[in-house]
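1. Pasting a predicted model and its sequence here:
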Amino acid sequence: MAKVVEMSPIIEEEVTLEIDGIEIVTFANLCPFELIVGEVYQIELDLTILDEFIIKKVDWEEYKIHQEGNGLSYTLQGKLDIDNRALDAGGITFEIDSEFLMDYGYLHEQYVQIRVNRITVDFL
């Protein structure tokens, strides 16, 4: 569940959400109805990686969701679960396509950083 905090007046698909107290700027991929600021919706998040998949192990056990500038790109940091194809970024768990993780089994249960081009949201 996520609360709609803001909708961009410039980019129709840009929606700011609050999930468990964390605000993220997302790209609305599927929205079969009109959104209302302040309302809570059932959603599904997806990570969009358009360029090279960049993942690196970090030496500190810290969770972060860091927006890069004012755009839609993010650096996500948290604990990687290869078996469930997920990154726990502290409050929000992101599913990662298995095709990106095939060569990174050695990072299972490790703290990592992943760069994504955008976080896509589908409103259900």
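-> Nice, I can see it.
2. C-alpha from now on. contacts and neighbour counts both.
-> Noted.
3. And the strands in this structure?
-> 2-7, 14-19, 22-30, 40-41, 43-48, 54-57, 64-67, 74-81, 86-88, 93-95, 111-116, 118-123 (DSSP state E).
4. what about versus this one:
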Amino acid sequence: MNCKFLAIAVAVILFCRPGHAQTGATVLDDFKPSSLNQPGQEYPQVNSQGYVRFRIEAPKAQSVVVSLGLGGTRGGTPLTKGTDSIWTGTTAGPMEEGFHYYHVTIDGGVFNDPGALNFYG
């Protein structure tokens, strides 16, 4: 019984914190490469507020979505294809500082982010 109460209490604390959602917030353009990127890779990037920006080269793709972060019913962070055929996008809100598992879905196929180091655990 105590474990069930503790699990519910933790869930309430994690999901009901004030100030987590920042609808309409100004996102600072001070993005820097993540410390967990592959050597020489510029993306993903994180800014001082905790927003994460992704860049994926997939010129023939029709859809690219990153599972990391604040996508709600969208299922993640959808990326937008630029005129250069590079897909970019930024999380809808800031992420908690620390390590996050995530993946990239390109036209239904699931892949690791080629710019980030891979971890298993």
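-> Here it is on my side, so go on. Every value quoted in this text rests on a predicted model; they were computed, and no experiment measured them.
5. Can you give me the TM-score here?
-> Put the two chains on top of each other and the TM-score (TM-score structural alignment, normalised by the length of the second structure) is 0.28; 58 aligned residues with a Cα RMSD of 4.2 Å.
6. re the thing from before, using TSV, lay out the strands of the first structure together with mean neighbour count and distance to Leu101 of the first structure.
-> Formatted as TSV, the strands of the first structure follow (neighbours: other Cα atoms under 10 Å; distance: least, Cα to Cα, whole Å):
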stretch	mean neighbour count	distance to Leu101 of the first structure
strand 2-7	18	27
strand 14-19	20	25
strand 22-30	18	23
strand 40-41	16	30
strand 43-48	16	13
strand 54-57	15	9
strand 64-67	16	20
strand 74-81	23	10
strand 86-88	21	10
strand 93-95	17	11
strand 111-116	22	11
strand 118-123	19	18
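7. And Tyr111 of the first structure, how close does it get to Val15 of the first structure?
-> Distance, Tyr111 of the first structure to Val15 of the first structure, using Cα to Cα, to the nearest Å: 28 Å.
8. Ok, Leu47 of the first structure next?
-> Applying Cα to Cα, the value for Leu47 of the first structure to Val15 of the first structure is 15 Å.
9. try Ala2 of the first structure
-> 11 Å.
10. And for Gln77 of the first structure?
-> Look at Gln77 of the first structure and Val15 of the first structure: by Cα to Cα, they are 22 Å apart.
11. Isn't Ile119 of the first structure up against Phe27?
-> Yes - using Cα atoms under 8 Å, Ile119 of the first structure makes contact with Phe27 at a distance of 6.2 Å.
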